[in-house]
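Q: Generate a structure from the sequence data that follows.
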Amino acid sequence: RGTERRKFLASAGRDRWLVKFAGLGETGLRKKRAAAMLHEAGFGSQVVALCHGFLVERWIDGSTMDQAPLPRERLIAELTNYLTWRALNLRTCEPGASLLALAEMAVSNASEALDEKRAATLRGWLSKPTSAHVLQRVEIDGKLQPWEFLVRADGTVLKTDAVDHCRAHDLIGCQPIEWDIAGARVEYGLSDSDVRTLVEGMELPIDRDHIGFFEPCYLAFQLGLWSTAAQSENGGEKTRLAEMADRYRMPLIRFLDECRI
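A: Next up is the predicted model:
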């Protein structure tokens, strides 16, 4: 989909594997370890091998969650379990963008994609004080869209492509788990009550102020990502990517038009 890296499907008889480049040396080994941990926890596909920098995983038959949506209560439970696991098991000391850098990115994207008035509103919103304590950074998932989850025939939900988005060549990097909570809120239209249920279910010290800070940053980042991708395409693919950008444009507009500084 638009910004995805190329992947390959390998087969031998009835067996099929997903093959994707993970990286050479320690980079690939680190991603293999994370993928194996995800599988052992029940969130990912079985890792078969790391060969010449390519990660080989057993192919998963299933429908993406946008094609097989879950009931709301089950969805929130799945997100709760998954994000709790990441918060506890994928902690890191690796740096990511500061709050200031995220705010500057969001305002710049809003100025370019929306208008100066809304960009100023966003600047005001993001200048509100947040809690002073430093939050634990984790290897965030960063891509919680419904098509990034697979629902198998037995109802099991698995996360695809979950080991390296925090190390993509973009601004975000490793962030507190609150970034992924904000992303989940955006991607699934979670209400305040839904978010409260998710946070309480995690049973971790989650900072709600940071969720509120990250939400418009996430929207602005996705808007810029898909808008940029659309600019480099033509024809039907350009239209599809522009529609993806609108998926974030309209919620960001609503957020800014309704927020109180």
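Q: CA atoms for contacts and neighbours, from now on please.
A: OK.
Q: For the closest residue to Arg6 other than its chain neighbours, pull up the helix or strand it's in.
A: Sequence neighbours aside, Lys20 is the residue nearest to Arg6 in space, at 7.0 Å (criterion: C-alpha to C-alpha, 6 or more residues apart in numbering). In this structure, Lys20 is located in strand 15-21 according to DSSP states H and E.
Q: Show me which positions of that strand end up buried.
A: For strand 15-21, burial by neighbour count (16 or more other C-alpha atoms under 10 Å) applies to Arg16, Trp17, Leu18, Val19, Lys20, Phe21.
Q: do stretch 216-230 as well
A: Residues of stretch 216-230 classed as buried: 216-227, 229-230 (neighbour count, 16+ other C-alpha under 10 Å).
Q: Likewise for stretch 106-118?
A: For stretch 106-118, using 16+ other C-alpha under 10 Å, the buried residues are Ala106, Val107, Ser108, Asn109, Ala110, Ser111, Ala113, Leu114, Arg118.
Q: one step back: in TSV, list the buried residues of strand 15-21 along with distance to Thr239.
A: Formatted as TSV, these follow (distance: C-alpha to C-alpha, whole Å):
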residue	distance to Thr239
Arg16	33
Trp17	32
Leu18	28
Val19	29
Lys20	27
Phe21	28
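Q: Also this sequence, please, to line up against the first:
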Amino acid sequence: MANSNSRDANFWVFRDGRKKVCGRRVLRELLAALERLAQGVITLDSVITALMVAGELESALADSDSIGLSKVEQLTDGLAAMLGSQRPVSYLHALMEEVSRVPVPQEIVLSPAEGFAYYALHPLDFAILAEQTAGLRNTRLAVIGIRSIGTTLSAIATATCSQRGRSAERITVRPTGHAYNRSLQFTSPQLEWVRSQNTVSADFLVVDEGPGRSGSSFLSVAEALVAQGVSPDRILFLGSRPVDPAQLCAHDAVSRWNRFRFFHPPTHVYRRFSNHLYIGAGTWRNLLIDGQSQWPACWPQMERVKFLSRDKTSIFKFEGFGRFGDQVLHRDHCLAQAGFGPPAEAAGDGMIRYQFIPGTLLDATQVSHFLLEHIAQYCAFRRSEFSVPEEPSQVAEMFRFNLHQAFDIDWDFDPALLATKNPVLVDGRMQPHEWIRSKDGTIIKVDGCTHGDDHFFPGPTDIAWDLAGAIVEWNLDAAATEFLLASFHRLTGDDPRMRIEIFTLAYSVFRLAYCKMAKTTVLESDDEPILQSTIANYCAQAERQLLTLQHSSTQRTLPTLRVPNLSGVAD
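A: Sure thing, here's the model as predicted:
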């Protein structure tokens, strides 16, 4: 494998979260959120929930060029105007009536608003950013939102600027092409709008979350504007996080990005936790683990925002606004009632308060029949309680791609080997340090509500993914593995033995890819050697599993697998 940061960054770990859903169901969800507002239940959280759904529906209708788009746009704008005051706009009831009659397509495609779901992008913080940016120059503002989340953010920016007496209008666009090389072609109406705004020397605000790893979505919009005669000094990017242009992987990213000005929001809302201890970005390891040599690997930038209360009784963790947080809280209640997880409750602003469990983090030396039985019971519970409807999965394609990237192996296996008729929201974090032995001896699983449905792989999949995770992360030998699988079989009637080998390899290869990509973001930090050691471990695990599967392919119906020289893979 090439020993270069560019190669290490070229793995597939983020899954496509787009889903085809019933359009009328989304409309009903929106109308229910609006009804709560109309009945006087007007809180910041209830406004954000309605605004999120309106933005999602608007984005989907814009993508499908639906005739009801304009009414939903007006609703999104009205809800954005309610953010700061939490007072209903005068035309809310009229808009509700009109939107209820919008001819929504039978099926629409929704993409998760990652900033609202995973990365603690608070709408009020973005409103503050828009207000600060609008004050830089006394000009007309033309706001362009990059769908999907940019739809909602563009409404927030436009409403905020308008409320401050600035003339502001908005449109939304959808760049296309490879994720690292997006391009944008304005439609004829959009071209007319851009030219009219340019004629009056408007400043163009391009709004989206991110930038992501490439920055190409922002760049595609800006360069399309420049092609229409807009001066680069009148194009401003409003994103959600700091960015080092040198780390962007779009072609010629530094020189292209530096032509434009970029702004991201300060964190104002979460200052209510200023008297708490921040334990995000891997800093929780300082508190809970003695000695840096024992720290588990993490990807600091991808960790959720979280705080420990001063009295060390509660952990406040961002789990998402609206239905994102609601779904996480529902899963936590299920796990807590079954005795597997800590109790939790909603804490506002997308945060959930978890009870802090005093105790000892487990490690791989503490494997016992009692522990393995508990893990089997946990997996059996998830299989029963967190099953979801079957939908297309990219796990097989991800595995094939990362196997080639990591080991230069092109294995022509049947994707059905990694498919399932019973998909589950798996845990995805079966490492020993994710289990706590409390002071009364109870074993509690923490961090079990989020990762099965975030934007990383695997997404909904076979529960064999978690069984494989336990085998790999606890470094189980053959006897312990057999005990775990037999216990699970006894509890569920589902025998995973025939499929566990390929799931174990797929798990190891994914974690290898994840850590390889994480390492490129922490170079010359304390986390780099930790990740390098973890990468070496996953490589060793995968090598053994590859050899096992090579043998199995001669004994069963698996396609022949030829394993090349694997030396140097962990470099």
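Q: TM-score of the superposed pair?
A: Overlay of the two chains. TM-score (TM-score structural alignment, normalised by the length of structure 1): 0.86; 248 aligned residues with a C-alpha RMSD of 2.4 Å.
Q: Closest to Leu171 of structure 1 out of the buried residues of stretch 106-118 of structure 1?
A: Ala106 (10.9 Å; C-alpha to C-alpha).
Q: ok, that closest one - contacts?
A: Leu122, Pro216, Cys217, Ala220, Phe221 (C-alpha atoms under 8 Å, 6 or more residues apart in numbering).
Q: repeat for Thr197 of structure 1
A: Contacts of Thr197 of structure 1 by C-alpha under 8 Å, 6+ apart are Ile76.
Q: swap in Gln231 of structure 1?
A: Contacts of Gln231 of structure 1 by C-alpha under 8 Å, 6+ apart are Lys238.
Q: and it, how far is that from Gly2 of structure 1?
A: Per C-alpha to C-alpha, to the nearest Å, Gln231 of structure 1 is found 11 Å from Gly2 of structure 1.
Q: Kindly report the same for Val157 of structure 1.
A: From Val157 of structure 1 over to Gly2 of structure 1 (counting by C-alpha to C-alpha), the distance is 24 Å.
Q: who has more neighbours, these two?
A: The neighbour comparison of Val157 of structure 1 against Gly2 (other C-alpha atoms under 10 Å) goes to Val157, with 21 against 14.
Q: excluding its backbone neighbours, what's nearest the alignment partner in structure 2 of that one?
A: Mapped onto structure 2 by TM-score structural alignment, Val157 of structure 1 lines up with Ile443. Nearest residue to Ile443 of structure 2 in three dimensions, chain neighbours excluded: Arg437, at 4.5 Å (C-alpha to C-alpha, 6+ apart).
Q: So which bits of the helix or strand containing that neighbour are buried?
A: Per DSSP H and E, Arg437 of structure 2 falls inside strand 435-438. For strand 435-438 of structure 2, the neighbour count (16+ other C-alpha under 10 Å) marks Trp435, Ile436, Arg437 as buried.
Q: surely the second one meets Ile444?
A: If I follow you right, that is Ile436 of structure 2. Yes: applying C-alpha atoms under 8 Å as the test, Ile436 of structure 2 and Ile444 come out as touching, 5.2 Å apart.
Q: where do the strands sit along the stretch 101-250 of structure 1?
A: For the stretch 101-250 of structure 1, the strands defined by DSSP state E, counting those that start in this stretch cover 137-138, 149-151, 157-159, 175-176.
Q: now these as a markdown table including distance to Lys7 of structure 1?
A: Output for these, formatted as a markdown table (distance: least, C-alpha to C-alpha, whole Å):
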| stretch | distance to Lys7 of structure 1 |
| --- | --- |
| strand 137-138 | 25 |
| strand 149-151 | 16 |
| strand 157-159 | 16 |
| strand 175-176 | 26 |
